[in-house]
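Engineer: Sharing a model that was predicted from the sequence below.
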Amino acid sequence: MKNPPSLDSLVSALKVLPGVGPKSAQRMAYHLLQRDQAGAERLARALDNALTRLTHCERCNTFSETPVCALCADPTRRQDLLCVVEMPADLVMLEQARCFDGLYFVLMGRVSPMDGLGPREANLDKLAARALDGVTREVVVATNFTAEGEVTAHLIAELLKGRGLGLSRIARGMPLGGELEHVDPGTLAQAVYERRSL
């Protein structure tokens, strides 16, 4: 039996989520349509609202509803210290660990030649402009300790070396192959405190 086109369309849309295959997407679609239509409507409204209202912060590149996000606008943050992370979830983890009082730059990805993602897709040009603003004195590279994260960290170091900035990399207190959003706050805090020069 063939599904109605609208159901196929919903299943196909749900498959864009990471880790969701065809069977999981189908189960989600049936659940939303049969058991939780109110939840489906909330999800649709929230997604529409996010797509309409969210943009990127002009300074740190994270998601924001205003041109400059609340963190970048906070005068109590150290303006001369910039931490580079791959994704907004990594920024959230560092904030939860309460181990960093500077500002951030969110790459919104990482360099991954296998996936066809180069320096442009990782926003390294925007990072260079932000880091070389005349206020930043040190850049802390906090990319993940994956192969892609290491390549990204290396490219950032090459991009910013010899530009009058201090460069450091968070320490390997994190597990090799680990990602920031999955690490406990204590381990993450230790990695930031024990960062090393690049």
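Structural biologist: Ah, there it is. Numbers count the residues shown, from 1 in each chain.
Engineer: Could you use CA atoms for every contact and neighbour count after this?
Structural biologist: Fine.
Engineer: Let's check: the centremost residue of this protein is which one?
Structural biologist: Nearest to the geometric centre of the chain sits residue 87, at 0.6 Å (C-alpha atoms, centre = their mean).
Engineer: second one coming, line it up with the first:
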Amino acid sequence: MAYSPAVQELMESLRCLPGVGPKSAQRMTFALLQHDRSGAGRLARALQTAAESVGECRLCRNLTEADLCPLCASGRRDPGVLCVVENPSDVQALEDATDYGGLYFVLKGRLSPLDGIGPGELGLEGLEARLVAGEIREIILAVSPTVEGEATAQYLAGMAAEAGVEIARIAHGVPLGGDLDYVDAGTLSHAFAGRSQYR
């Protein structure tokens, strides 16, 4: 069936979301246009505002509208402990499931040379600068136990060793190939509490 250009554009735009295929995009489009025009307008405004105003924290690379995210700006966090995660959603998963009181560094991915993702794409020069500054005494690796996650962990372990910083990794209660933001809170809390030295 041929849709009007505006309807077709909305369906195609919704397909950029993870897990949204052609049928899901079609259902969402019809639901917004047939039953919830005010919701569609609110969604459009929220997307526009977020796209224009949300950037990354200058220290941890988490999503924020300010120079520093609320966690980095807080005086209550331990600046000597740094948890390295793959995605901003991992920060929230750990905050919800654990009593971790340190800071974070968000890679926004993992090393994958075949996909053209190297240390520069993960912002590791910023992490290296923080290590060289000498304030960090421990790094906790909270990366996914995938092939790329393991390669990333190895690389980060080398950086930490070179800087003389203690490095640990969360316990492997997280399933192989799993993403932190999909793991239940109990498993994530247990894995985080049972972290061990990374070798």
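Structural biologist: Perfect, thanks for sending it. Nothing here was measured: the structure is a model prediction, and the numbers come from that model.
Engineer: Longest strand in structure 2, by number of residues?
Structural biologist: strand 78-85 (DSSP state E).
Engineer: Would you check that the residue nearest to the centre of structure 1 makes contact with residue 107?
Structural biologist: Yes. Assessed by C-alpha atoms under 8 Å, residue 87 of structure 1 is found in contact with residue 107 at 6.3 Å.
Engineer: dump the residue contacts of the residue nearest to the centre of structure 1.
Structural biologist: By C-alpha atoms under 8 Å, 6 or more residues apart in numbering, the contact list for residue 87 of structure 1 reads 62, 106-109.
Engineer: and if we set it to 7 Å?
Structural biologist: By C-alpha atoms under 7 Å, 6 or more residues apart in numbering, the contact list for residue 87 of structure 1 reads 106-109.
Engineer: Return the distance of residue 72 of structure 2 relative to residue 66 of structure 2.
Structural biologist: To residue 66 of structure 2, residue 72 of structure 2 is 11 Å away according to C-alpha to C-alpha, to the nearest Å.
Engineer: likewise residue 143 of structure 2?
Structural biologist: Distance from residue 143 of structure 2 to residue 66 of structure 2, by C-alpha to C-alpha: 26 Å.
Engineer: the more surrounded of the two?
Structural biologist: Set residue 143 of structure 2 next to residue 66 and count neighbours by other C-alpha atoms under 10 Å: residue 143 wins out with 26 against 14.
Engineer: pretty sure the more buried one contacts residue 154?
Structural biologist: No. Between residue 143 of structure 2 and residue 154 there is no contact under C-alpha atoms under 7 Å: 10.9 Å.
Engineer: Per the alignment, name the residue of structure 1 opposite residue 50 of structure 2.
Structural biologist: Counting by TM-score structural alignment, residue 50 of structure 2 lines up with residue 50 in structure 1.
Engineer: one step back: just give me which of the contacts of residue 87 of structure 1 are shared by structure 2.
Structural biologist: Of the contacts of residue 87 of structure 1, the ones still in contact in structure 2 (both residues aligned by TM-score structural alignment, their matches' C-alpha atoms under 7 Å) are 106-109.
Engineer: can I get these in a markdown table with distance to residue 44 of structure 1?
Structural biologist: Formatted as a markdown table, those follow (distance: C-alpha to C-alpha, whole Å):
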| residue | distance to residue 44 of structure 1 |
| --- | --- |
| 106 | 27 |
| 107 | 27 |
| 108 | 24 |
| 109 | 25 |
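Engineer: could I get those as CSV with neighbour count and distance to residue 172 of structure 1?
Structural biologist: Below are these laid out as CSV (neighbours: other C-alpha atoms under 10 Å; distance: C-alpha to C-alpha, whole Å):
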residue, neighbour count, distance to residue 172 of structure 1
106, 27, 20
107, 25, 20
108, 17, 22
109, 20, 20
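Engineer: Please flag which of those residues sit within helices.
Structural biologist: Within these, no residue falls in helices by DSSP state H.
Engineer: ok, so of those residues, who is nearest residue 185 of structure 1?
Structural biologist: residue 106 (18.9 Å; C-alpha to C-alpha).
Engineer: Where do the helices of structure 2 begin and end?
Structural biologist: 5-14, 22-35, 37-53, 70-73, 88-97, 124-133, 147-163, 185-193.
Engineer: Residue 191 of structure 1: what's it in contact with?
Structural biologist: 170-174.
Engineer: wait, which of those is closest to residue 19 of structure 1?
Structural biologist: For the contacts of residue 191 of structure 1, the nearest to residue 19 of structure 1 is residue 174 (23.4 Å; C-alpha to C-alpha).
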